[in-house]
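J.: next comes the sequence, and after it the predicted model I'd like to discuss.
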Amino acid sequence: MEILALALGLLALTLAVPVPMWLHEARFRARSPWVWMVLWQAIALAGGLSMVGAPIIYGLSPFGVSFPEAVRTAVGLTTAEDYSALATLNVHPWHLFSLCLGLVLGAHLVLTLARTFYRVRRARSRHRQMVRLLSTPLRTGERAEADDAPAFEAQVIEHDAPLAYCLPGRTNAGSVTVLSRGLLDQLTKDELAAVVAHEQTHLRQRHHLLTMAFEAWYRALPWLPTTRYGREAVLELTEMLADDGALTEHSNERLLRSIATTSTGEGGARTELEPGASGLITGVRLQRLLTQPETLGRAPTAGILAVSLLLLTAPTALILFG
């Protein structure tokens, strides 16, 4: 059990510092953003589980040779209030401290996720009400698509700055795309269509759930490199994925022109997944649109996905069967 705790601790340390720092500098992440998105999710889940599991496993090590046995023994002693047996099992104060540390850390992560989810839902609800009060529906003649085939609900706010963002709903049908009058005045219909396609990809692929999870991870442990780099990476990768969705229907040049226009609004407003968040137009993303790099080959893709699967299953297997 102590060796298992050490292994989980080393895994948590590796995923917390060197791995995210290396991935943060890896420019080839632009070649297949969905693959790197899977890897970052695996890193977050494996890192969190290892970080919580290591102190819990060490704290339970005197109670049994395996995690299930140790849990049964500890629960049995607690239920029977047989605290005199702790001395027989060589349970020391640092074991109890480690166990409490792991439980508190796990509770902190879960509660931070719940709190972030609640705050985002409440803020989004308030923002939706403001949009209803201060905007008007996009008229048929202003739509980016053919006038006889409107494919999305959009609201127009009377503002000179070029703005475009999404308000995700519980379903795609309940989501709203918000556009500004300044954007409608500056973009052609084709360019507006590229912006809308970008936003619709965000909604269709539910990117707001990914960004919310990594935002909660960052808020829970802001001092860890993995939470900071993970949040930045997911924001960038979701933008790349949304670009890919738009590029299935529109050219690189059209999408680049629309990005250039929406990036010059007040406060650097751009096409956004979450209203009010700062846009993320990185050099890697722009270079990707300009050069259109080849996607990763089958072997590298299979290797990264295999590593992701190993990260997702190894900590759980170690805890349950180690």
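T.: It's in. As the structure is a prediction and not an experimental result, all values here were calculated from the model.

J.: when you work out contacts or count neighbours from here on, use the C-alpha atoms and nothing else.
T.: Will do.

J.: any chance you could map the helices in the chain?
T.: With DSSP state H applied, the chain shows helices at 2-16, 18-25, 33-60, 67-80, 85-88, 93-134, 181-186, 189-204, 207-220, 225-247, 252-262, 283-291, 298-321, listed in chain order.

J.: want to try JSON lines for those, with mean neighbour count and distance to S175 as columns?
T.: As requested, the helices of the chain are exported to JSON lines (neighbours: other Cα atoms under 10 Å; distance: least, Cα to Cα, whole Å):
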{"stretch": "helix 2-16", "mean neighbour count": "19", "distance to S175": "35"}
{"stretch": "helix 18-25", "mean neighbour count": "15", "distance to S175": "32"}
{"stretch": "helix 33-60", "mean neighbour count": "22", "distance to S175": "23"}
{"stretch": "helix 67-80", "mean neighbour count": "15", "distance to S175": "45"}
{"stretch": "helix 85-88", "mean neighbour count": "11", "distance to S175": "56"}
{"stretch": "helix 93-134", "mean neighbour count": "15", "distance to S175": "10"}
{"stretch": "helix 181-186", "mean neighbour count": "18", "distance to S175": "20"}
{"stretch": "helix 189-204", "mean neighbour count": "23", "distance to S175": "7"}
{"stretch": "helix 207-220", "mean neighbour count": "20", "distance to S175": "12"}
{"stretch": "helix 225-247", "mean neighbour count": "22", "distance to S175": "16"}
{"stretch": "helix 252-262", "mean neighbour count": "19", "distance to S175": "20"}
{"stretch": "helix 283-291", "mean neighbour count": "14", "distance to S175": "26"}
{"stretch": "helix 298-321", "mean neighbour count": "15", "distance to S175": "31"}
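
J.: would you reformat those helices as TSV and include distance to H159?
T.: Formatted as TSV, these follow (distance: least, Cα to Cα, whole Å):
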stretch	distance to H159
helix 2-16	43
helix 18-25	36
helix 33-60	33
helix 67-80	59
helix 85-88	68
helix 93-134	10
helix 181-186	6
helix 189-204	16
helix 207-220	25
helix 225-247	24
helix 252-262	13
helix 283-291	27
helix 298-321	44
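
J.: below is an additional structure, to be compared with the one above:
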Amino acid sequence: MTVPAVLLLLGALTAVGAPRLLARADWPDREPVVALWAWQCVVAAVLLCCALSMTLSAAAAWQAVRGHVFAPAPRAVVDAYALGSTGPWAGAIAVALACAGLWSGAMLLREVARAGARSRARRAELLLRAPLLPGEEPAAGRLVVLEGERPDAWWLSGATPQLVVTTAALRRLKGRQLDALLAHEQGHAQARHHWLLHSSSALATGFPQVPVFAAFRDEMHRLVELAADDMASRRFGRQTTALALVGLNEDRGVFGPSPTPQAHVPQRVHRLLTPPDRLPPARRLRLTAAAALVPVIPVLVTLVPGLRALG
């Protein structure tokens, strides 16, 4: 079996097996930051398998590509990959994978453009509802209070990020509860969670038939909230953060008999009130290192024939 085929098989096995292993594990909810890293490594490994397989398939199909890919390599290394025996399917696979890569990039650009349009619309609405005072300049980190009957708070990213909170939230949340809510939103901004959400949504939208990308999107939406909850609770306490979540969401139906399917707020409140034990630092380090090795495997598979030829 040629290296491009092995890489595609490895990518398929990673896409099928890794999400199942993460779903069965008992530590992602205990260590959401490590789980976020693990999911990113899994998706990176799948994409890397496709990219390396595309490169080697293109090198097998077209001499011009082969000359660029293996330009500095000795003849023995080129012969080790047996590029001339891959058959007529190499060019078709290379073109298909290249088209998939271009489609992924287009989906990401579309997602970023849509997010930018939503952000500009919200900023325009914000300026309309809370205009700047004469002589006042937009400032990063500026807290904006809006009149509103619904308790809410959100972070507007961009060149001048702003934290927005409604008057209903100010009335309902008192003291440290409001501080915990603001710390939660600031946690999203500091960790750049919006980029994870954009990337996962782009892959899931562009390839709806690939389960790993849909699972990646769903887990990103869930895990970033858990990570932000932990950041807030470390500063203001778990009970205070849980009460802030309840106060902010109790009028939205998420605690009713039929909550919305994507509402993770009850689970988040339960997790804050009955916190699971964190993993020991040594195990967190081992999990982080093991996740980092997942994208390295496709690279090693790609290099094995060349290293054998040199050895």
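T.: Looks like it arrived, so ask away. Everything quoted here is computed from the prediction, not taken from an experiment.

J.: just give the TM-score of the two.
T.: TM-score of the superposed chains, computed with TM-score structural alignment, normalised by the length of the second structure, equals 0.79; 281 aligned residues with a Cα RMSD of 3.0 Å.

J.: if we can go back for a sec, quick one, which of the helices of the first structure gets closest to Y165 of the first structure.
T.: Y165 of the first structure sits nearest to helix 189-204 of all the helices of the first structure, at 6.6 Å, using Cα to Cα.

J.: and the angle from that closest one to helix 225-247?
T.: 130 degrees (axes from the mean of the first three to the mean of the last three Cα atoms, to 10 degrees).

J.: before we move on, the earlier item: looking at the helices of the first structure, which is closest to V156 of the first structure?
T.: That would be helix 181-186 among the helices of the first structure, by Cα to Cα, at 6.4 Å.

J.: now for that closest one, which elements pack on it?
T.: Here helix 181-186 of the first structure touches helix 252-262, going by 3 or more Cα pairs under 8 Å, 6 or more residues apart in numbering; DSSP states H and E.

J.: for stretch 262-281 of the first structure, measure first residue to last.
T.: End-to-end distance of stretch 262-281 of the first structure (Cα to Cα, to the nearest Å): 11 Å.

J.: quick one: contacts of that stretch?
T.: The contact list for stretch 262-281 of the first structure, computed with Cα atoms under 8 Å, 6 or more residues apart in numbering, reads 161-167, 183, 195, 198-199, 202-203, 207-208, 235-236, 239, 259.

J.: over to stretch 207-215 of the first structure?
T.: Residues from elsewhere that reach stretch 207-215 of the first structure, judged by Cα under 8 Å, 6+ apart: 113, 116-117, 120, 168, 202, 227, 230-231, 234-235, 238, 273-274.

J.: reformat those residues as JSON lines; add distance to A306 of the first structure.
T.: Converted to JSON lines, the contacts of stretch 207-215 of the first structure look like this (distance: Cα to Cα, whole Å):
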{"residue": "L113", "distance to A306 of the first structure": "27"}
{"residue": "T116", "distance to A306 of the first structure": "31"}
{"residue": "F117", "distance to A306 of the first structure": "30"}
{"residue": "V120", "distance to A306 of the first structure": "33"}
{"residue": "P168", "distance to A306 of the first structure": "32"}
{"residue": "H202", "distance to A306 of the first structure": "26"}
{"residue": "T227", "distance to A306 of the first structure": "22"}
{"residue": "G230", "distance to A306 of the first structure": "20"}
{"residue": "R231", "distance to A306 of the first structure": "23"}
{"residue": "V234", "distance to A306 of the first structure": "20"}
{"residue": "L235", "distance to A306 of the first structure": "23"}
{"residue": "T238", "distance to A306 of the first structure": "22"}
{"residue": "L273", "distance to A306 of the first structure": "30"}
{"residue": "E274", "distance to A306 of the first structure": "32"}
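
J.: aligned partner of T112 of the first structure in the second structure?
T.: In the second structure, T112 of the first structure lines up with M107, judged by TM-score structural alignment.

J.: nearest to A154 of the first structure, out of the helices of the first structure?
T.: For A154 of the first structure, the closest of these is helix 189-204, at 9.2 Å, according to Cα to Cα.

J.: which part of the second structure matches that closest one?
T.: Against the second structure, helix 189-204 of the first structure falls on residues 175-190 (TM-score structural alignment).

J.: mind listing what the match of T112 of the first structure touches?
T.: 202-203, 205-206.

J.: got it, and L39 of the first structure?
T.: Listed by Cα under 8 Å, 6+ apart, the contact set of L39 of the first structure reads 304-305, 307-308.

J.: distance of it from L45 of the first structure?
T.: Distance of L39 of the first structure to L45 of the first structure, computed by Cα to Cα: 10 Å.

J.: got it, and L99 of the first structure?
T.: 20 Å.

J.: any figure for the gap between the corresponding residue of the second structure for S263 of the first structure and D152 of the second structure?
T.: Aligning on TM-score structural alignment places S263 of the first structure opposite N249 in the second structure. Look at N249 of the second structure and D152 of the second structure: by Cα to Cα, they are 8 Å apart.

J.: likewise for V112 of the second structure?
T.: V112 of the second structure is 24 Å from D152 of the second structure, by Cα to Cα.

J.: map D230 of the second structure onto the first structure.
T.: Counting by TM-score structural alignment, D230 of the second structure corresponds to D244 in the first structure.

J.: and which of the contacts of stretch 207-215 of the first structure is nearest to T136 of the first structure?
T.: Closest approach to T136 of the first structure among the contacts of stretch 207-215 of the first structure (Cα to Cα): P168, at 18.0 Å.

J.: map that closest one across to the second structure for me.
T.: By TM-score structural alignment, P168 of the first structure lines up with S157.

J.: that match touches A189, doesn't it?
T.: Yes: contact criterion Cα atoms under 8 Å: S157 of the second structure and A189 qualify, at 7.2 Å.

J.: how far is the match of helix 189-204 of the first structure from where the chain is centred?
T.: 21 Å (Cα atoms, centre = their mean, to the nearest Å).

J.: returning to that earlier point: around the match of S263 of the first structure, how many other residues sit close by?
T.: Using other Cα atoms under 10 Å, the number of residues around N249 of the second structure comes to 17.

J.: nearest residue to G11 of the second structure other than its sequence neighbours?
T.: V46 (4.7 Å; Cα to Cα, 6 or more residues apart in numbering).

J.: that should have said L318 of the first structure, apologies.
T.: For L318 of the first structure, the closest residue by Cα to Cα, 6+ apart turns out to be L4, at 7.1 Å.
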